[in-house]
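> Starting from these lines, generate the structure:
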Amino acid sequence: MLAVLVGGLMIGTAAASDDYLHRGIETGETAPYALHPLGREPAVNVDLWDVPPGDLPREAERLREAGFRYARQTFPWAEIEPSPDAFDWDRADAIVAALGGVGIQPIAVLAVSPDWAREPGAEAAVDAAPLELDAFGVYVGAFLEHFGGRVGTVQVWDHPNDPVRWGGEAPSAVDYGALLAVAANAARSAAPAPAPVRVVLAELAPAPDGGATDLVFLDALYRSGARPFFDVVAAVVDGGARSPFDRRVEPERTNLSRTVLFRELMLDQGDGEKPVWATHFGWAAGGPTGVGAASQAEFVVTGLDRAREEWPWLGLAVAWAWAADGPEDPAADYALVGPGGTEAPLLAELSGRAASADVAPPGWVPPGTRGEQPLALAYDGQWSDVGIGESASGRRTTSQVGAAVTVRFTGSGLNCVLRYGPRSGPVRVTLDGGPLPGSGERAGDASLLYLDRFEALDVPVALAAGLEGGEHELRVELVEPGELTFGGAVVVRELPTLWPVVVLAGVGALVIFFGLREGAYLFAQRGNFLPRRRAVELGRPLDGWQPTRRA
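The predicted model follows:
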């Protein structure tokens, strides 16, 4: 029995180790995989509302030079619609124009209700839910109609589980869900065709005073039926005082790995095709949990690398703050630019890392549109956007012979969503400049793939597998008259084999086997199911064999 206990302990230890090391890690192709509406290039939280209009172009240029492609900015309802149906777009126009002028896409946080829309007595609160939900719907619709596709992503409210942002009252997931539904319907109705609009669930405070935690509130939102009204889940990802390789996953533990709980909750709700965005991502350099400026830079970059390699379901990781207003600003310990204009070491690290943003990590790569295209994709020739409303990411198609799409990725494999059908033409496919390994028909240094079928169908085609680590490039080119329709790609990463865990589990299983075998033998012997062992009869002792003792 001791052997069985020891073996069981070894297997249990191996299982616990495997869970600790692999929890949250996915290959990228395991269904359901998250369908990212955007690429996963660098993003940052900004507060440009009070920046003088004349300074906005320079500030936007600094963001571009740092390598950021997305900027999360609050557009306060109270400032834009100070009275019912009276809109002032001047500052919002200046911000969107400055960001768009340098190729940065805004992620618009729509919150901060005006006094006229609040319940009586809530005017002094930081934010409060509107008395009439439709009033907020009017604002959301007007916002998207005004910007006409220049803003394609909106977050509905901010920290609705915090009483401070809900008029001082105890927040309700049902009440926020109703607000979310009105806003989502208004946003989707106002979005100019064929441009899509992404609705981001409000970022939730991890543990607000007097309110439910983020995970509890999110679970209540799902149970209230809010699932159809958002496309992305937002999460605060604070590394706390712990290393990015701290893999303990607990609701009360402040670390990077806590993000896994959002993914697990969404999978439990059958909502695994939606991504998680880390709308605040970082470690504090100072303060109670501060790790110092040097470690902050190291931890953030290492954490981003770990998330890109292991979590294909995590989309944008938005740097905590671009700049702090002053030393008392809660974001000062996280900011890339300090109150005095001093740049944190983290800014240089993120800027250097931005150069690798044109290589897709494991997970979904959307096909993009003419105006929004992941850096990991390159289109040659004339392409058009089709089917935006039919899928999470749309599709792109071409009928120009010689037109091609190139995917740059890092992983062990790549699946491309291609359309088979009666109008589809043959394509020429190359991987790292040569034919696909083990492919069928070849034409010189490329593989040929025939996509003509009787029925039109979008199919994920495994074009590469079993690749060595590092960067790879796959190119698909239309070579004869017909059509080539590209619906995105899935970068695959095989899970690493942890030999110590495998060996521990194997030895434990052997110990249990031999322990059970020996126990069964003893049981059978004592129950007289087997004959007892008999001593070997050596015969009678020989007489007179001893030598005679000398006198």
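
> contacts, neighbours, all on C-alpha from now
Fine.

> Off-centre distance for stretch 504-519?
Taking the mean of its C-alpha atoms, stretch 504-519 sits 41 Å from the chain's own mean (Cα atoms, centre = their mean, to the nearest Å).

> ok, and what's touching it?
Residues outside stretch 504-519 that contact it (Cα atoms under 8 Å, 6 or more residues apart in numbering) are 1-11, 14-15.

> Redo the residues you listed as TSV? Include distance to residue 225 and neighbour count.
Supplementary listing: these in TSV, determined by distance: Cα to Cα, whole Å; neighbours: other Cα atoms under 10 Å:
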residue	distance to residue 225	neighbour count
1	52	11
2	52	10
3	51	18
4	48	19
5	47	14
6	48	16
7	46	24
8	43	17
9	43	16
10	44	22
11	41	23
14	39	20
15	36	16
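
> Mind putting those into CSV with distance to residue 203 and secondary structure?
Shown next, in CSV, are those (distance: Cα to Cα, whole Å; DSSP: H, G, I helix; E, B strand; the rest coil):
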residue, distance to residue 203, secondary structure
1, 53, coil
2, 52, helix
3, 51, helix
4, 49, helix
5, 47, helix
6, 47, helix
7, 46, helix
8, 43, helix
9, 42, helix
10, 42, helix
11, 40, helix
14, 36, helix
15, 34, helix
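
> Is there a neighbour count for residue 277? I'd like the number.
25 (other Cα atoms under 10 Å).

> Tell me which residues touch it, please.
Residues counted as contacts of residue 277 (Cα under 8 Å, 6+ apart) are 232, 233, 234, 235, 314, 315, 316, 317, 318.

> what does residue 332 give?
When contacts are counted by Cα under 8 Å, 6+ apart, residue 332 touches 323, 324, 325, 326, 338, 339.

> Three-state assignment for it, please.
Assigned by DSSP: H, G, I helix; E, B strand; the rest coil, the conformation of residue 332 is coil.

> Quick check: the residue nearest the centre of the chain vs residue 263, distance?
Central residue check for the chain by Cα atoms, centre = their mean: the C-alpha nearest the mean position is that of residue 314, 0.5 Å away. Relative to residue 263, residue 314 is positioned 9 Å away (criterion: Cα to Cα, to the nearest Å).

> Could you do residue 2 as well?
Applying Cα to Cα, one obtains 40 Å for the distance of residue 2 from residue 263.

> Can you classify the closest residue to residue 290 other than its chain neighbours as helix, strand or coil?
The shortest distance from residue 290 to any residue other than its chain neighbours is 4.8 Å, reached at residue 284 (Cα to Cα, 6 or more residues apart in numbering). Look at residue 284: counting by three-state DSSP, its state is coil.

> which of the contacts of stretch 504-519 sit farthest apart?
When the contacts of stretch 504-519 are compared pair by pair using Cα to Cα, the farthest-apart members prove to be 1 and 15, with a separation of 20.9 Å.

> what helix or strand is residue 241 on?
Here residue 241, judged by DSSP states H and E, is contained in no helix and no strand.

> check contacts around the closest residue to residue 239 other than its chain neighbours.
Closest residue to residue 239 apart from its sequence neighbours, by Cα to Cα, 6+ apart: residue 255 at 4.1 Å. Contacts here follow Cα under 8 Å, 6+ apart; on that basis residue 255 touches 237, 238, 239, 240, 241, 242, 243, 244, 246.

> Would you do the same for the sequence below? I want to compare the two.
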Amino acid sequence: MSANAPLRSIAVLAAVMLSFVAPPGAGAAPVVRTQSSPAQCGGESDAVRIGVSPGAAIASLSSTDLDRELSLAKDAGAFAVRLDLDWGLIEPTRGAFDWALSDRIIDAVVAHGMCPYGIVGYTPRWARVPAAIDNPHARPADPAQFASFARTVVQRYQDRMSLWEVWNEPNLVSFFAPAPDVAAYSALLRATYQAIKQVQPNSTVLAGGMAPAETTQGNITGTTFLSSMYEQGANQYFDAFNVHPYTWPYLPNDPGTSSWNTAMKMWPMRDVMVAGGDSHKQIWITEFGAPTGTNPNSVSEQVQSDTIGIILDAVLGTDWLGPAFVYSLRDSGTDTSDVEQNFGLLHRDWTPKLAYARVDAFAAEHSAP
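Purely as a prediction, here's the structure:
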């Protein structure tokens, strides 16, 4: 790892910010894009690719609202939609599978000309580690059982999907109960990667996205987690690494945040990968954004837009950064005081925030058609 990596990352992001043009106004009309086949879902592309990560709430939408959300995502230039494939929901009873929700959402994404990107994750009660038996985000007791589920998922959807993520935010206590464990996650990743590749050799398999975290209260920083994975040889079992560089309420290039800023830490993470012989692998950004609203930790629509713009311009200027998925497409609720309900590019009533026009304009200029 380079000793000057944090300074280098600040410099890169600062240069990105200086290159900004004025964002389009909130009333700017979206660019109309034709639908295309999801055949362009592969892991490598010279073009900047923007996706959306709408969260689990997308599964509860009516058919009308689902069509409207996906149409707006496509109109804004999204090439892919990141979706949960929750083992606990699909196989709540061992051997009894319920594909209704995942079939519906995946088919809708494909029908809108976008690529489904599946997070294979979480655990039904019957397969959890005993220490977290009541936690739906508990890790599985047996990595082989989880890998078997992943194989079943890929067998079902291989004609529609080729992008897979193994778990989500395994560096957090809240998502890898009872506590993050690099050895346990590495074993899970190894078994699952091999199972997916046996069915779909040309698929792209990502490690679970690293959440912003400090090594405290059981959580593990993304850089430390990644370094430990390399020490265990787990890097052999991902085609791309994966980071969630949230920095709100601060901008991603704020130099005063360099001690903890996950966006800036992507450069030290890259150094770990290069030192480990993986200079050919990218870091994908499968969640990023900022919440608007009235909470003291929320940001203005302008700051949300600038946050997204900084990350997208960093991707544009950095060949080892892969696709970037905005979290999220539409606010999940109407309570403006609840941070979690207000990450959308759109308000709950479908009206666009400034960031929607910014993403649309960026995609029109820089993304593949």
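
> Fetch the TM-score of the aligned pair.
Here the TM-score of the superposed chains, computed with TM-score structural alignment, normalised by the length of structure 2 as the reference length, equals 0.81; 330 aligned residues with a Cα RMSD of 2.8 Å.

> isn't the residue nearest to the centre of structure 1 right next to residue 275, touching?
Yes: proximity of residue 314 of structure 1 to residue 275 meets the contact threshold set by Cα atoms under 8 Å, at 5.7 Å.

> aligned partner of the residue nearest to the centre of structure 1 in structure 2?
Residue mapping for residue 314 of structure 1 onto structure 2 gives residue 321, with TM-score structural alignment as the criterion.

> Next one: that match from residue 279 of structure 2, what distance?
Applying Cα to Cα to residue 321 of structure 2 and residue 279 of structure 2 gives a distance of 11 Å.

> Same check on residue 238 of structure 2?
If you measure residue 238 of structure 2 against residue 279 of structure 2 using Cα to Cα, the figure is 13 Å.

> what touches both of residue 314 and residue 263 of structure 1?
By the contact definition Cα under 8 Å, 6+ apart, residue 314 of structure 1 and residue 263 are jointly contacted by residue 276.

> what does stretch 215-231 of structure 1 correspond to over in structure 2?
Counterpart in structure 2 of stretch 215-231 of structure 1, with TM-score structural alignment as the criterion, is residues 223-239.

> Helix, strand, or coil at residue 210 of structure 1?
Put simply, residue 210 of structure 1 is coil when judged by three-state DSSP.

> How many residues are close by it?
Residue neighbour count, defined by other Cα under 10 Å, stands at 14 for residue 210 of structure 1.

> same question, residue 85 of structure 2
Applying other Cα under 10 Å, we find 23 other residues in the vicinity of residue 85 of structure 2.

> Show residues contacting the strand or helix carrying residue 16 of structure 1.
Using DSSP H and E, residue 16 of structure 1 falls within helix 2-22. Residues outside helix 2-22 of structure 1 that contact it (Cα under 8 Å, 6+ apart): 247-248, 501-502, 504-516.

> Please type out the ChimeraX selection for whichever of those residues turn out to be buried.
Below is the selection syntax for ChimeraX that covers the buried ones among the contacts of helix 2-22 of structure 1, with 16 or more other Cα atoms under 10 Å defining burial:
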select :247,248,501,504,505,506,508,509,511,512,515
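
> If you count surrounding residues, which of residue 238 and residue 279 of structure 2 has more?
In this comparison of residue 238 of structure 2 against residue 279, neighbours counted by other Cα under 10 Å, the higher total goes to residue 238 at 22 against 13.

> So that one is in contact with residue 191, correct?
No: with contact defined as Cα under 8 Å, residue 238 of structure 2 does not reach residue 191; the gap is 11.2 Å.

> how about the strands in the stretch 1-150 of structure 2?
Along the stretch 1-150 of structure 2, counting by DSSP state E, counting those that start in this stretch, strands occupy 50-52, 78-86, 115-121.

> how much space between residue 95 of structure 2 and residue 262 of structure 2?
From residue 95 of structure 2 across to residue 262 of structure 2, the span is 40 Å (Cα to Cα).

> Please apply the same query to residue 354 of structure 2.
In this structure, residue 354 of structure 2 lies at 24 Å from residue 262 of structure 2, with Cα to Cα as the measure.

> Please apply the same query to residue 268 of structure 2.
10 Å.

> How about residue 5 of structure 2?
Residue 5 of structure 2 sits at a distance of 13 Å from residue 262 of structure 2 (criterion: Cα to Cα).

> In contact with the residue nearest to the centre of structure 1, which residues?
Residues in contact with residue 314 of structure 1 (Cα under 8 Å, 6+ apart) are 275, 276, 277, 278, 307, 308.

> my guess is the first one meets residue 315, correct?
Yes: with contacts counted by Cα under 8 Å, residue 275 of structure 1 reaches residue 315, the gap being 6.0 Å.

> Looking at structure 1, name the residue matched to residue 352 of structure 2.
For residue 352 of structure 2, the residue aligned by TM-score structural alignment is residue 343.

> In contact with the closest residue in space to its match that isn't next to it in sequence, which residues?
The spatial neighbour of residue 343 of structure 1 that comes closest, neighbours along the chain excluded (Cα to Cα, 6+ apart), is residue 337 at 4.5 Å. By Cα under 8 Å, 6+ apart, the contact set of residue 337 of structure 1 is 322, 323, 324, 343, 344, 347.

> closest to residue 170 of structure 1 among these?
The shortest distance between residue 170 of structure 1 and any of the contacts of residue 337 of structure 1, using Cα to Cα, involves residue 324 and amounts to 29.6 Å.

> What is the burial count for the closest one?
22.

> Could you do residue 58 of structure 2 as well?
Other residues within reach of residue 58 of structure 2 by the criterion other Cα under 10 Å amount to 20.

> Residue 367 of structure 2: which of the strands of the stretch 1-150 of structure 2 is closest?
Of all the strands of the stretch 1-150 of structure 2, strand 50-52 sits nearest to residue 367 of structure 2, with 7.5 Å by Cα to Cα.

> about what we covered before: kindly supply the ChimeraX command isolating those of the contacts of residue 337 of structure 1 that are buried.
A single ChimeraX command is used to select the members of these judged buried by 16+ other Cα under 10 Å:
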select :322,323,324,344,347
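
> Distance to residue 206 of structure 1 and secondary structure for the contacts of residue 337 of structure 1 - can I get that in a markdown table?
What follows is the contacts of residue 337 of structure 1, written out as a markdown table (distance: Cα to Cα, whole Å; three-state DSSP):
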| residue | distance to residue 206 of structure 1 | secondary structure |
| --- | --- | --- |
| 322 | 21 | coil |
| 323 | 22 | strand |
| 324 | 21 | coil |
| 343 | 28 | strand |
| 344 | 26 | coil |
| 347 | 26 | helix |
